[in-house]
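Asker: What follows is a predicted structure for the sequence shown.
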Amino acid sequence: MRILISDTSCLIDLRKASLLEAFFQLPYDLVIPDVLFEQELVQFSNIEKELIAQELRIVSLPGEGVVRVQSVSRDYPALTLNDCFALVLAEQTPNCILMTGDRNLRNLATSSGIEVHGVLWGIDEMYSARVATANQLYSALLLFKADSTVRLPVYDLNRWIERYQSQ
């Protein structure tokens, strides 16, 4: 099974749209760096954290990985420290997919040869795997559009809304 490493922004967006359970049914080994789980998912309820802990593999980077995180953080100040943890974990995981909503992280990971996707790809994956209906996904996309804290490319989001509206 292919490994999918997610940053927390994607999980937070999926949670807002009540799609976490469907997302966890996808045929991927879902992984998140322990630092991201501990620091960025604090607003999740205990039940949601338990669900995530059951469905996600929470991974610690070894010492040399942490050294690499520090190096990436110095070299790419536009990335948050947690983005650096996700990137380094992806670098150390052959043939993985990195799921992120951060443009800077996406660009750096892509230039490093890492396959990168975002929430809209996740929407398509859930539909293809039949773990969510077109109507559920359409509603989620409308919610994303209305939520100023969800930062998806407007043009792409509108295309996905049109696609799922007509399904």
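Answerer: The structure has been received and is ready for your questions.
Asker: use CA for all of it now, contacts and neighbours both
Answerer: Noted.
Asker: Let me see the contact set for C10.
Answerer: Going by C-alpha atoms under 8 Å, 6 or more residues apart in numbering, C10 touches M99, T100, G101, G118, V119.
Asker: Tell me which of the residues you listed fall in helices.
Answerer: If you go by DSSP state H, those have V119 in helices.
Asker: and which of the contacts of C10 is nearest D13?
Answerer: Closest approach to D13 among the contacts of C10 (C-alpha to C-alpha): V119, at 7.8 Å.
Asker: Helices along the protein, start to end?
Answerer: Using DSSP H, helices in the chain cover 8-16, 20-24, 34-40, 46-55, 63-75, 81-91, 103-111, 119-128, 134-146, 154-165.
Asker: Mean neighbour count, the ones you listed: which tops it?
Answerer: Greatest average neighbour count among the helices of the chain goes to helix 81-91 (a mean of 23), per mean count of other C-alpha atoms under 10 Å.
Asker: Return the list of helices and strands in contact with that one.
Answerer: If contacts are counted by 3 or more C-alpha pairs under 8 Å, 6 or more residues apart in numbering; DSSP states H and E, helix 81-91 sits against strand 3-6, strand 29-33, helix 34-40, helix 63-75, strand 97-99, helix 103-111.
Asker: Now tell me what touches that helix from outside.
Answerer: So helix 81-91 is contacted by 5-7, 32-33, 35-36, 61, 65-66, 68-70, 72-73, 96-98, 105, 109, 112, 114 (C-alpha under 8 Å, 6+ apart).
Asker: any idea of the angle it forms with strand 29-33?
Answerer: 140 degrees (axes from the mean of the first three to the mean of the last three C-alpha atoms, to 10 degrees).
Asker: Now find how far off-centre helix 81-91 is within its chain.
Answerer: 12 Å (C-alpha atoms, centre = their mean, to the nearest Å).
Asker: need the helices of the chain in a markdown table with distance to M1, can you?
Answerer: Converted to a markdown table, the helices of the chain look like this (distance: least, C-alpha to C-alpha, whole Å):
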| stretch | distance to M1 |
| --- | --- |
| helix 8-16 | 20 |
| helix 20-24 | 13 |
| helix 34-40 | 21 |
| helix 46-55 | 14 |
| helix 63-75 | 23 |
| helix 81-91 | 15 |
| helix 103-111 | 21 |
| helix 119-128 | 15 |
| helix 134-146 | 24 |
| helix 154-165 | 27 |
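Asker: Use this one as the comparison:
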Amino acid sequence: MRIAVTDTNIFIDLIKTNLLINLFKIGVSVTTTEEVINELLEYQQAVLSPFIESGNLIVSSLSADDTRLIESWPIPRGLSVVDAGLVLFAKTGEDYLILTNDQLLRSTCQHYHIEVHGILWLMDLFFEQGLSTGLELCEALSQLMKGFHRLPILECGIRLTEWSAC
């Protein structure tokens, strides 16, 4: 089974749009780091808590050795230690992919040949797998586009048109 290493911003977006439950239904094992969980607000952590307790969300911690290794990497300026930790974690196996909307993290993943996807890819899966209706996804995407979000406008428009026709 594929393992989806999930970044803070994906959790924030899925919680904000009430689509979080679908993440655990797409046929991947969902994991993250304790450092990502600590970046979330208290209420967001509370939303994730049942998934952690049930074992649907696996949370790992970076060791002191991991942190030293990250600090010795030639990582791009501006990439946080938390994000670099996700890259380190995903590099440990072939079946890993990273879920993020962060452009710097995405380009770092591409540099290390790690598969990376964002919220639009997830929404596409939710639609294709029948986990969300077109209307639900249109509402969720519109909500994300209203906030401070750097989603590609053209790609969003295509999806809004496709999903609203369903």
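Answerer: Arrived safely. Quick caveat: nothing in here was measured; it's all calculated off a predicted structure.
Asker: Name the nearest residue to I70 of structure 2, ignoring sequence neighbours.
Answerer: A84 (6.5 Å; C-alpha to C-alpha, 6 or more residues apart in numbering).
Asker: returning to what we had before: now for the helices and strands packed on helix 81-91 of structure 1, which one comes closest to V131 of structure 1?
Answerer: Closest among the helices and strands packed on helix 81-91 of structure 1, using C-alpha to C-alpha: strand 29-33, at 15.7 Å.
Asker: Please report how far T133 of structure 1 lies from S139 of structure 1.
Answerer: As defined by C-alpha to C-alpha, to the nearest Å, T133 of structure 1 lies at a distance of 10 Å from S139 of structure 1.
Asker: Kindly report the same for I47 of structure 1.
Answerer: Per C-alpha to C-alpha, I47 of structure 1 is found 23 Å from S139 of structure 1.
Asker: do D7 of structure 1 as well
Answerer: Distance from D7 of structure 1 to S139 of structure 1, by C-alpha to C-alpha: 23 Å.
Asker: Same check on T93 of structure 1?
Answerer: Distance from T93 of structure 1 to S139 of structure 1, by C-alpha to C-alpha: 34 Å.
Asker: what span of structure 2 lines up against stretch 103-115 of structure 1?
Answerer: Using TM-score structural alignment, the residues of structure 2 aligned to stretch 103-115 of structure 1 are 103-115.
Asker: ok, and what's touching that stretch?
Answerer: With contacts defined as C-alpha under 8 Å, 6+ apart, stretch 103-115 of structure 2 is touched by 75-76, 78-79, 83-84, 87, 90-91, 96-98, 100, 116-117.
Asker: can you check stretch 151-166 of structure 2 too?
Answerer: Identification of contacts with stretch 151-166 of structure 2 by C-alpha under 8 Å, 6+ apart yields L120, T133, G134, L135, L137, C138, L141, M145.
Asker: if we go to 10 Å?
Answerer: For stretch 151-166 of structure 2, contacts defined as C-alpha atoms under 10 Å, 6 or more residues apart in numbering pick out 101, 118-120, 123-124, 127, 133-139, 141-142, 144-145.
Asker: Then stretch 33-40 of structure 1?
Answerer: By C-alpha under 10 Å, 6+ apart, the list of residues contacting stretch 33-40 of structure 1 reads 5-9, 12, 41-42, 49, 52-53, 56-61, 81-83, 85-90.
Asker: Can you give the contact residues for stretch 18-27 of structure 1?
Answerer: So stretch 18-27 of structure 1 is contacted by 1-4, 10-15, 30, 48, 51-52, 54-56, 122-123, 125-133, 136-137, 140 (C-alpha under 10 Å, 6+ apart).
Asker: ok, 8 Å please
Answerer: With C-alpha under 8 Å, 6+ apart as the criterion, stretch 18-27 of structure 1 contacts 1-2, 11, 14, 30, 55-56, 122, 125-126, 129, 131-132, 140.
Asker: That stretch: how far from the chain's middle?
Answerer: That offset, for stretch 18-27 of structure 1, works out to 12 Å (C-alpha atoms, centre = their mean).
Asker: repeat for stretch 76-96 of structure 1
Answerer: So, by C-alpha atoms, centre = their mean, the centroid of stretch 76-96 of structure 1 is 12 Å from its chain's centroid.
Asker: repeat for stretch 91-99 of structure 2
Answerer: The mean C-alpha position of stretch 91-99 of structure 2 is separated from the chain mean by 13 Å, C-alpha atoms, centre = their mean.
Asker: Same question for stretch 128-135 of structure 1.
Answerer: Centroid separation for stretch 128-135 of structure 1 versus its chain: 18 Å, with C-alpha atoms, centre = their mean.
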